[in-house]
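1. sharing a model that was predicted from the sequence below.
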Amino acid sequence: MTTPVPGGVASSPELPALLPGMLRVDPDAADPARRGRVRRSVRDWIIDTLCFVVAILVGLMSYDTAMQTDPPEPVQLLDLVAGAMACLTLWWRRRWPVQLAVVVTLLSIGVSSAAGAGLILMFTVAVHRRWAVAAAVAALGALSGLVFYRIYPDPELSFQWMALLTVFGIAAITLWGMLVRSRRQLVLSLRERAYQAESEAALRVERARHLERERIAREMHDVLAHRISLLSVHAGALEYRPDAPREDVANAAGVIRASAHQALQDLREIIGVLRAPSSDDDPDRPQPTLAQLPALVDESRQAGMRVTVVDELAGAGAEPPPVVARCAYRVVQEALTNVRKHARGTGVCVTLTGGPGGGLAVEVRNRMPVGSAGRSEIPGTGTGLIGLAERVELAGGSLEHGITADGDFRVHAWLPWPA
């Protein structure tokens, strides 16, 4: 069974909800004393029952050996009662393993039937606690075992042999518990790494979606801002010249209709990106290239702009890469759109220079308007150049814009053009 976690990643219910990048492989996290009260699973009931039975059997064997010295009956009865209580504490061994291990180990010095419970608790400490704590409890258990055989000597084996067997047995049980702990650490480590990989994959998907939304937003800004600015210019001409000849009004209305139709067409192509994921061969499918630059300039001239183009790329003998060509087209488009918005009536000079190995340089200059001519009648978001700079940087180039010493507003972009 899995439970959802933030970011759409599924995780097992016993796995802690950790931040990506954090790795916790301590099996102590599974200890009910550190997680709070939890309901035992079927597996826990089986293991706890088995441990309880083993503790009783080992305790009875130890009791039988110790009682060969024939102590008084009250001592024998008290030994059985204390041993039974020690075995009952095993049902809480996961909650307080160290505390119970210390108490039962000390109790087992004089209570022979508590030996089985003491060994189970030592194993539990080795599984759920660090090696230093487990070693300390094991040392206490070995010491209590030596004292026990001083009180209840074995009739068949010498004290030296019993001491050796006691130390060897406790060491084996402790090492076994540490081995189980190491295996649990490995399993938890693999679970944590799987969880981290799932979280990172979810973050990558979310990042890809975010970048795609940003790309589509830039696309809509570049395309629609250009078309709508043309519509505004032609509509403004009709507003200021209501007495214009019928032929001019018809031509302006035709341009408005064609621009609106083209804007809808461009919007339809952009929305198509939302419905079909981009491919690696054409990640920016709706964007035109420098081949459509003459049409862009003609549209601006029809809107009344005075645009001069200096194209020195014809002598380069090669075409720039598609990504570079698309980015260069967007630089010119955004610059012309800004001129229509903020510097209407000024002349614009577009210059394209460069070649393979030297990069592609795009420069758009226009005179700064004076007085009321600089007032923009077309609203803008003020983020066009910011988005354009990001687009150029993603293509590996750089963008500069600002007012020159000659009083011109200059937009200059450099884009890499491999040889």
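-> Looks like it came in fine.
2. can we go C-alpha only for contacts and neighbour counts from here?
-> Noted.
3. and residue 285, that's in a helix?
-> No: Residue 285: not assigned to a helix; according to DSSP: H, G, I helix; E, B strand; the rest coil it is coil.
4. so what's it closest to, chain neighbours aside?
-> residue 278 (7.4 Å; C-alpha to C-alpha, 6 or more residues apart in numbering).
5. putting a second one here so we can go through both:
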Amino acid sequence: MEATCPSDRRELRRAGWITGAAVLVLGALTLVSRTDTRASTLATVVDVGATLAAAALVPLLLRRPVTGALAMAVLAAFSPAATPAATIGVLRVATVRPLATAMWVGAVGVIAHAIQGVVRPIPGLPYGWLLVIDVVTHAALIAWGALVRLREAARVEERRRAEEEQAERIAAARRQERAAIAREMHDVLGHRLSLVAASAGALEYRPDAPAEQIARAAGVVRAGAHQALEELREVIGVLRADDLVSGDGPPQPTAADLPALVEESRQAGVTVTLSSAVDGEVPETLGRTAYRVVQEGLTNARRHADGTPVRVVVAGAAGEGLRVEVCNPMPIGPVASDASGTGLVGLAERAASVGGRLEHGVTGDGQFRLSAELPWPA
């Protein structure tokens, strides 16, 4: 069975009714056109029976094209009334089966009509011309069916490619969204955990500190760990989702949140000075990028140069651009390193996504400088 699902079965039944009706009508017209006074009663009975039998074979033709077409060709060998059904059978095979199969089924049809020309000759038509018409007609049916089959195969291939391209676009969008989530996770969790580590370090190395200072450091550790855990849960929940849609997460930070970010580091014991000379309200996307630059700079300072003062500068205006800079002195002695460098790589990609550029390195006066130049349209 070629059709298995309900919709296919309905289409098959509909095609069966239409084809069966066509076979009956064409068979009846053939009977009328071939009827003459010399025709015997037996020949008429055979023609009527062949017409009805051909109509009854239509469901078989639709489900098993080769078998149905061969059965109709046998009927056509003895009755011209079955010729329309036999030609429909050859056309059906040519549209759904390979060309080689259609050719040998067509050859059987040619032989069947050659026999019909002997058994039931057409008055006034020489047998030679009958064979020529027979061969040409079947060749045309096979060519027509092969063309239909090729066009259908081309449509199927085009639809398959379109579905693959659509699936690839969806997969690419999901990969891009997951990459963005990974960058956010690095920025946010790295910042939170570095605060926790700095405060825990203060508790470890200053056990004789005043109780108030110890309590404040312990509070920073508790709050930072709690926030990091909540943010990690949010990220894992999004990554587990089947559909990733941008903008469905919690509100993203902007330039207006920079003072709070700096204050968090101060509470963790880092000496941070913030110099802001921004004229106007920073656009949301631009402000989010500036926030992440400062956040990464503070995280790296705590991780690689703990105990050194950090200077943060944010300046700019519409039409002039926005400059973000985080500087801290290089520590004396060995410096902890982050071999992966994923934070700065992701930060550079983030700056490039808004048309800006990111620079980092050690200056001539021994300062580690992380800076970003971001466009701010007028």
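-> Noted; the coordinates are in hand. Fair warning: this is a prediction, and the values are worked out from it, not measured in the lab.
6. tell me where the first structure has helices.
-> Taking DSSP state H as the test, the helices found in the first structure are 32-35, 42-66, 73-88, 97-107, 115-128, 131-151, 159-240, 246-275, 293-302, 322-342, 384-394.
7. out of those helices, which comes closest to residue 13 of the first structure?
-> Residue 13 of the first structure lies closest, by C-alpha to C-alpha, to one member of the helices of the first structure: helix 159-240, at 11.8 Å.
8. packing partners of that closest one?
-> Taking 3 or more C-alpha pairs under 8 Å, 6 or more residues apart in numbering; DSSP states H and E as contact, the helices and strands that helix 159-240 of the first structure lies on are strand 9-11, helix 115-128, helix 131-151, helix 246-275, helix 322-342, helix 384-394.
9. which residues does stretch 257-266 of the first structure contact?
-> Contact with stretch 257-266 of the first structure is made by 223, 224, 227, 228, 230, 231, 286, as judged by C-alpha atoms under 8 Å, 6 or more residues apart in numbering.
10. among those residues, which one has the most neighbours?
-> If you count neighbours using other C-alpha atoms under 10 Å, the busiest of the contacts of stretch 257-266 of the first structure is residue 230, which has 24 neighbours.
11. what's the most distant pair in the contacts of stretch 257-266 of the first structure?
-> Farthest apart among the contacts of stretch 257-266 of the first structure by C-alpha to C-alpha are 231 and 286. That separation is 20.9 Å.
12. now, of the helices of the first structure, which is deepest in the fold?
-> Each of the helices of the first structure was scored by mean neighbour count; the highest is helix 115-128, a mean of 27, by mean count of other C-alpha atoms under 10 Å.
13. run through the neighbouring helices and strands of that helix.
-> With contacts taken as 3+ C-alpha pairs under 8 Å, 6+ apart, helix 115-128 of the first structure sits against helix 42-66, helix 73-88, helix 97-107, helix 131-151, helix 159-240.
14. quick one: which of the ones you listed is nearest residue 252 of the first structure?
-> The closest approach between residue 252 of the first structure and any of these, judged by C-alpha to C-alpha, belongs to helix 159-240 at 6.0 Å.
15. between the closest one and helix 384-394, how many degrees?
-> For the pair helix 159-240 of the first structure and helix 384-394, the angle between their directions (axes from the mean of the first three to the mean of the last three C-alpha atoms, to 10 degrees) equals 130 degrees.
16. picking that back up, with distance to residue 359 of the first structure added, can I get the helices and strands packed on helix 159-240 of the first structure in JSON lines?
-> Output for these, formatted as JSON lines (distance: least, C-alpha to C-alpha, whole Å):
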{"stretch": "strand 9-11", "distance to residue 359 of the first structure": "44"}
{"stretch": "helix 115-128", "distance to residue 359 of the first structure": "64"}
{"stretch": "helix 131-151", "distance to residue 359 of the first structure": "63"}
{"stretch": "helix 246-275", "distance to residue 359 of the first structure": "29"}
{"stretch": "helix 322-342", "distance to residue 359 of the first structure": "9"}
{"stretch": "helix 384-394", "distance to residue 359 of the first structure": "13"}
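17. nearest approach to residue 170 of the first structure belongs to which of the ones you listed?
-> The closest of those to residue 170 of the first structure is helix 131-151. By C-alpha to C-alpha, the value is 6.4 Å.
18. average gap between the closest one and the second structure?
-> When the second structure is superposed, helix 131-151 of the first structure averages 8.3 Å from its matched positions, counting by mean C-alpha distance after the TM-score superposition for the first structure.
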